[in-house]
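J.: Could you look at this predicted model? Sequence included:
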Amino acid sequence: MKTDIIVIGGYGHVGSQICRLLGGMHPGKVYAAGRNLKRAEEFSRSTGGYVKPLRLAAEEPLDQRLLKRVKLVVMCLDQQDTRLAEACLQRGTHYVDVSASGEFLSKLQKLDPVKNGLQAAALLSVGLAPGLTNLLAARAMQELEHTESIDISIMLGLGDSHGQAALEWTVDNLGAAFEITEHGKARTASSFTGSKSTDFGFDLRTRTAYRFPFSDQQTLPVTLGVPSVSTRLCFDSRISTSAVAVLRRLGLPALLRNRTCRNFAVRAFGKFRFGSARFAVKVDAYGLKNGKPMQIEYGIEGVHEADITAITAAGVILNLYESAPPPGVYHIEQLFTLQPDGNRLSLVSAGKAGTGVSMAYPLNGVTFWTRSTVR
C-alpha cells in the first residue's frame, strides 16, 4: 500500500516548511529528500524525527522499488525535463510541482493520460506565483460575463529571506525572453520591460511593475480561456526596482551571462536586505458585467513569501493525498477555488474532476481585499 510522501528539495527554504506542515499531519510518512544526505539528516533531527531523511537526486533515475510505497512526490527544485514526473505518474504516484518555470510546466501540461500511460495525477502551479495568482485570476474572472484581459502584479520584499533556488531563478530571468498571449495570439516579451503602474492597496500604494516570466501568464490563457494575460514584478523597495530596470536597459542581461557576474548577483540578492519582508499580489480583470465595461480588482498582502507558498502547497498536497482526481495533469485553478471570509481566504476543493470531495483549508498569513469599478 502506498503511504509515503517524498519532498525533493525537502530541506531547502520552502521544502523544509512543506515537510514540517505535512509531517505534522502524517508523522513518519514524510521524507525530506535531496542529493545531500547529511543535510537531510540534520533537518530530520530538527523535526524530532517525524520527517525522515532520504538521499535522492532529481536528475538520477528513480528506484522503481521506492515508488511501490510512495503515494506522492513533491518537487521543490527546477528541472529541465519531465522524466522524473513521468516515472512517478506511470507507476501510480501522484506528483506536485512547486516551481515557476513556464517552459517546464508547459512540457508537463502536454502529457496525455492515455498516450503517456499515466496512472496518477500531477498538480502544477502550486504556491504564491504561480498558485494564488492563478486562483485570484479565476475568482476575479467569475465576476465578469466576459473577460478581455487579466493583469497580474507581484511585489516581493527584498528584506525577506529567500531560498537559493528562488534567488537563482530570479537572477537568471532578469534578461529572459518569454512567450505571452495577447488578444489570443502568442508573442515574445522581455523581462523588466512593459512597465505598469499598480495600486496594491493596503498602505502599499502605487508601484511600477515590469514584465517577468512567471508561468501563470502562460497557462491561464489555456485553462481559463482569457485572450490576454500578463504578469509583472516589482520589489517593495522602489529604488531597487528602478535600479534593475535601468541596469536592464544598460545591458544587464549580457553581463549576467558571465558566470562570475551571475553568481555575484545571486549572492548580492541573498546577502543584502533592501526593504521589508512584505509581499503583495494584485489581479486586475477587465471585461463586461451587465453589459458595462468593468474592472475587477483582487489583492492579497502578507509577510514572508516562502511561508504562504508552503502553506498553499501543503493544502493542495493534503487534499491530493486523501482524494485524488482521475489520472492527468492539472493546474491549481482546475481543482481548487478561493473562498473569501471578510479579509481572510480559504483554499477550497469543490470535488472537481470527479473527486466528489470538498475541503476548506485556511490560508493563514494573507489579508485579502477586492473592489469593482465601472470603466
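T.: Noted; the coordinates are in hand. Computed from a predicted model, the values in this text were never measured in an experiment.
J.: CA atoms for contacts and neighbours, from now on please.
T.: Noted.
J.: which residues in the stretch 1-150 of the chain form helices?
T.: In the stretch 1-150 of the chain, helices defined by DSSP state H, counting those that start in this stretch lie at 15-25, 37-46, 64-67, 83-90, 102-109, 133-142, listed in chain order.
J.: Export those as a markdown table, with columns for distance to Glu305 and mean neighbour count.
T.: What follows is those, written out as a markdown table (distance: least, CA to CA, whole Å; neighbours: other CA atoms under 10 Å):
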| stretch | distance to Glu305 | mean neighbour count |
| --- | --- | --- |
| helix 15-25 | 12 | 23 |
| helix 37-46 | 21 | 18 |
| helix 64-67 | 31 | 12 |
| helix 83-90 | 26 | 20 |
| helix 102-109 | 19 | 18 |
| helix 133-142 | 13 | 23 |
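J.: What ranges does the stretch 51-200 of the chain have for its strands?
T.: 51-55, 70-75, 94-97, 121-124, 146-156, 177-182, 185-190, 196-199 (DSSP state E, counting those that start in this stretch).
J.: what packs against the third one?
T.: Just to be clear, that refers to strand 94-97. strand 70-75, helix 83-90, strand 121-124 (3 or more CA pairs under 8 Å, 6 or more residues apart in numbering; DSSP states H and E).
J.: here's the one I want to compare it with:
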Amino acid sequence: MKNKLLIIGGHGAVGRIILKNLLDKGISENQLVIAGRSLDKMTNFIEKEKLRIDYRQIDIHEPIKKAMFEDIQLVVMCIDQKETTFVEELMALKIDYVDITANSEFIKKINQLPQNKTVSVVTSVGLAPGLTNLATADYIKRYQPKTVAIDILLGTGESHGEAAVHWMFDNINQPYHIKQASQPIKNFTLKRVVDFTPKLKQRETYNFNFSDQHILNEQYPKIPITTYFGFDMNIMTKSLHWLNRMNGLSFLEKKQVIHILKKVMKKEMIGTDAFAIRVSNGKEDDKNGFSLYGSNEKEITGKIASLVVYRVYKQQEKVGIASIDGILTLDDVVNETHLHKFIN
C-alpha cells in the first residue's frame, strides 16, 4: 500500500525541520522514511533524536530501484539536483513530489516537463522562492503595480543550511537576465535602501539571482519583477558590492576561498537571526508595500515546506506540475507560521 512519505535528506538542516513539523501535525513515525547515501549519518540522526522511523540508502543519481518505492506515496527532496531524471521516474510511478531547491535552472527544467495531472509535483516551497512568490502574487492581485521589487534580508547571526550556502556561492559570479536590462547583469550591482520594519531600517539590498523573480516574470509577463538581497549588517552587504565593483568576486571562484566562506556561513556570526522580505513597487513612497518578518530563516523555510508537504500528502486532488501558489495561499502560511507583518 502506498501510504509512506519519504524525505531524501531528512537528516539535513532543513530536512529535519520538515520531519519534526510533520510529526507535530500528526503524521505517524511508521509513515515517515528518511533517505540518503550515508547509512551512518542517518542511523546517528535517528539514534540522537530517539526516533522510530525507517531509513533507506538511496543515490538519486542512480536509476530508481522500484522495490524501494512500492510503499511510497510522496517524496520530499532536500538535496540539489541538476537533471530531472529522478523526478521523471517518480512521476512515471505516480509518486507525488515536493522539492525545496532554490535552483532556478532546475526549477525551470521541472516546469518544462510535460504536464501530468495524475501526480502532484511542487517546487518553490521555502522562503525564496516560496513565501516571496505568495507575497508578490497577493500584492499584484490587490494593487496591480507596474513593477515589483522583492527585497530579502537574512541575518548574519544565523547558521545557514549547507545546500543554501552552496547555492549562493556557486551562483554569485554568474550574470543573469532581468526585464529592465537588455544585457545580462552581475549580482550586487543595483542598489536599494529599504525599511523592512521599524527596527530594520535603512538596510541596503542589491540585485541577486534568486529564482523567484524568474518564475514570477513568467507568471506575470507584463510586470517587471526583480529580487534584491542583503544582510542585517550593512557592512556585509557593502563588502560584496565593493568586491564586485573591483571585480573581486572572482576570487570567490577559488576552491579554497569558497570552502572557507561556506564554513563561515554555516556558523552563527555577529549579527541577528532576523529575516524579512518586502514586496513593493520599488518606490519609497509606496503605501501599499508590506514586509513579512521573523527570526530563524531556516526554521521558517522548513515550516513552509512542511505545510506544502502535508497538504499534498493529505489531499486527493492532484495539481500536476505547480508552484507553491497551487497548494497554499499567503494567508495559509502567515497564519500557520505566525509571521509578523509590517505595512508602510
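T.: Received, thanks. Because the structure is a prediction, the values reported are computed rather than measured.
J.: just to revisit the earlier point, out of the strands of the stretch 51-200 of structure 1, nearest to Val266 of structure 1?
T.: Nearest to Val266 of structure 1, of all the strands of the stretch 51-200 of structure 1, is strand 146-156, at 15.7 Å by CA to CA.
J.: relative to helix 133-142, how tilted is that closest one?
T.: 150 degrees (axes from the mean of the first three to the mean of the last three CA atoms, to 10 degrees).
J.: so how far is strand 146-156 of structure 1 off the chain centroid?
T.: The chain centroid and the centroid of strand 146-156 of structure 1 are separated by 15 Å under CA atoms, centre = their mean, to the nearest Å.
J.: so which of the helices and strands packed on strand 94-97 of structure 1 gets nearest Ala310 of structure 1?
T.: Closest to Ala310 of structure 1 of those, according to CA to CA: strand 70-75, at 11.4 Å.
J.: which part of structure 2 lines up with the closest one?
T.: Aligned by TM-score structural alignment, strand 70-75 of structure 1 falls on residues 72-77 of structure 2.
J.: repeat for stretch 190-204 of structure 1
T.: Aligned using TM-score structural alignment, stretch 190-204 of structure 1 spans residues 186-200 in structure 2.
J.: Could you pull out the buried residues of that stretch?
T.: For stretch 186-200 of structure 2, burial by neighbour count (16 or more other CA atoms under 10 Å) applies to 186-189, 192, 194-197, 200.
J.: cool, stretch 287-305 of structure 1 as well?
T.: Neighbour-count burial for stretch 287-305 of structure 1 [16+ other CA under 10 Å]: 287-289, 293-305.
J.: possible to save the helices of the stretch 1-150 of structure 1 as TSV with distance to Ala254 of structure 1?
T.: What follows is the helices of the stretch 1-150 of structure 1, written out as TSV (distance: least, CA to CA, whole Å):
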stretch	distance to Ala254 of structure 1
helix 15-25	32
helix 37-46	35
helix 64-67	43
helix 83-90	31
helix 102-109	21
helix 133-142	30
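J.: picking up where we left off before, who wins for proximity to Leu255 of structure 1 among the helices and strands packed on strand 94-97 of structure 1?
T.: strand 70-75 (30.5 Å).
J.: And that closest one against structure 2, how far off on average?
T.: Strand 70-75 of structure 1, aligned to structure 2 and superposed, deviates on average by 0.7 Å (mean CA distance after the TM-score superposition for structure 1).
J.: for that strand, packing partners?
T.: Using 3+ CA pairs under 8 Å, 6+ apart, strand 70-75 of structure 1 is in contact with strand 4-8, strand 94-97.
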